[in-house]
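K.L.:
next one to model:
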Amino acid sequence: MGSKGTRSPLESALRALTRATRDRPDPTELWKTLIDLASPKTADATVALVLGAAVEQALEIAISTHFVLDRDGCARMFEDEEIAPIPTFAAKIRLAYALGIYEKHIRDELNLLKGIRNAFAHAKADTKFTDKHIAQACGFLWLPQRWHPMGPPSGQQAIRDLDTPREKFVTSAQFLFMYLEHSDNGEKPKSFSKSGSYSPLAHPGT
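P.N.:
Alright, predicted model coming up:
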């Protein structure tokens, strides 16, 4: 380890990796990425990991509107370190629900999406949306039953099957990103059922 006040090359490299995890892409550019990933040519793991990260970032934006901190202070609340108050996707989902940002069935959708993302992230072998356990989980996503996805890149709509597990995941992630990121308009997020931007969605099971 380096002496006090200096860092070894290894320490500097590790700190650079940590800083990279804190970078937050512009939401508009991130939305374009979500649309582009609708392409059937994109690998399943890339879809799951990138869309999962995009929804998690949008969740941070929604939660941050309740803080009295500046941008840097908000970022430190979510840093990927043990000392961060809100370090995990699961903790963010629970906190946003407690703040009234969304209702129970949206919380459950986020938890399901997180679980699918984690299955790809921690898999020891090549994982596909057609794998039995992934496909079964995607079948429980209910937002695709209520919302049509935003259009994919030009010319690709005809070759997309919107009933596949992969497309259900993409549709759910796109909707959740839109709803949560919309909170970055200077107003505190409202309860999902009271949002002026989206009509209330009743869960099919209610």
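K.L.:
only C-alpha atoms for contact and neighbour calcs from this point on.
P.N.:
OK.
K.L.:
give me the contact list for stretch 40-48.
P.N.:
37, 116-117, 120-121, 127-129, 160, 166, 169-170 (Cα atoms under 8 Å, 6 or more residues apart in numbering).
K.L.:
compare with the first, here's sequence two:
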Amino acid sequence: MSFEISGLYSLGKVFDPTSLKKSLDTWNQKGHATTALTTITKLEMLLEKAVKLHFKNKSRKLMDKLFDYRGPAGSFSAKIDLAYALGAVSQNSYETLHVLRAIRNDIAHSDIEVDFASTKLDRHFKKLSDKTDREVTFLASAVDCIIDINKKLEPLYLAQALGEYKKKS
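P.N.:
Purely as a prediction, here's the structure:
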């Protein structure tokens, strides 16, 4: 699978496109379930970072309480909703993230093996694209969300860096 990605940031650090391509190729060799679960886990981590950057009180104790799996921001769905409410994702990414979440949930919680070609996922993929290659559609949709999130985060990273610089001066 050829995948050209540049200018991405992952959790606040520049994400090397070659490294990302290697990761995608490795996940794809392990199957669709691994691709879906791993991709969504990475997206969820980035989304949590995006949400946390908007908070004023960032004490570790409070963050642990909020983002604990039982906390109000513990689920992927809650993180998506919070990110959208805070302006950390566009409406298009908000909708796409919920579709990707639904795909991940159907794959992860199925009694039978589900892959991207499964009819069980038809309703989700219809919301994403008309393309026939669902694996590419899934990954491209995730990458589009990553790009959107990072565009929204860049000013926050800059403000954070300037704030830290001012403290040192």
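K.L.:
still on that earlier bit, and which of the contacts of stretch 40-48 of structure 1 is nearest to Phe89 of structure 1?
P.N.:
Arg117 (10.6 Å; Cα to Cα).
K.L.:
and the residue mapped onto that closest one from structure 2, what helix or strand is that in?
P.N.:
In structure 2, the residue equivalent to Arg117 of structure 1 is Arg104, according to TM-score structural alignment. In this assignment (DSSP states H and E), Arg104 of structure 2 forms part of helix 91-108.
K.L.:
that helix vs structure 1, average offset?
P.N.:
Compared with structure 1 after fitting, helix 91-108 of structure 2 has a mean deviation of 1.0 Å; criterion: mean Cα distance after the TM-score superposition for structure 1.
K.L.:
and that helix, what's buried?
P.N.:
Across helix 91-108 of structure 2, burial judged by 16 or more other Cα atoms under 10 Å covers 93-101, 103-104, 106-108.
K.L.:
ok, back up a step: the nearest residue to the match of Arg117 of structure 1 once chain neighbours are set aside is in what secondary structure piece?
P.N.:
In space, and not counting its chain neighbours, Arg104 of structure 2 is closest to Ala36: 5.7 Å by Cα to Cα, 6 or more residues apart in numbering. Ala36 of structure 2 is part of helix 32-53 when elements are defined by DSSP H and E.
K.L.:
pull the longest helix from structure 2.
P.N.:
The residue-count maximum for a helix in structure 2 (DSSP state H) belongs to helix 134-168.
K.L.:
helices or strands up against it?
P.N.:
Packed against helix 134-168 of structure 2 by the contact rule (3 or more Cα pairs under 8 Å, 6 or more residues apart in numbering; DSSP states H and E) you find strand 9-10, helix 32-53, helix 91-108, helix 122-128.
K.L.:
among these, which comes closest to Lys151 of structure 2?
P.N.:
Ranking those by proximity to Lys151 of structure 2 (Cα to Cα) places strand 9-10 first, at 9.2 Å.
K.L.:
helix 91-108 and the longest helix of structure 2, what's the angle between them?
P.N.:
Helix 134-168 of structure 2 runs at 120 degrees relative to helix 91-108, counting by axes from the mean of the first three to the mean of the last three Cα atoms, to 10 degrees.
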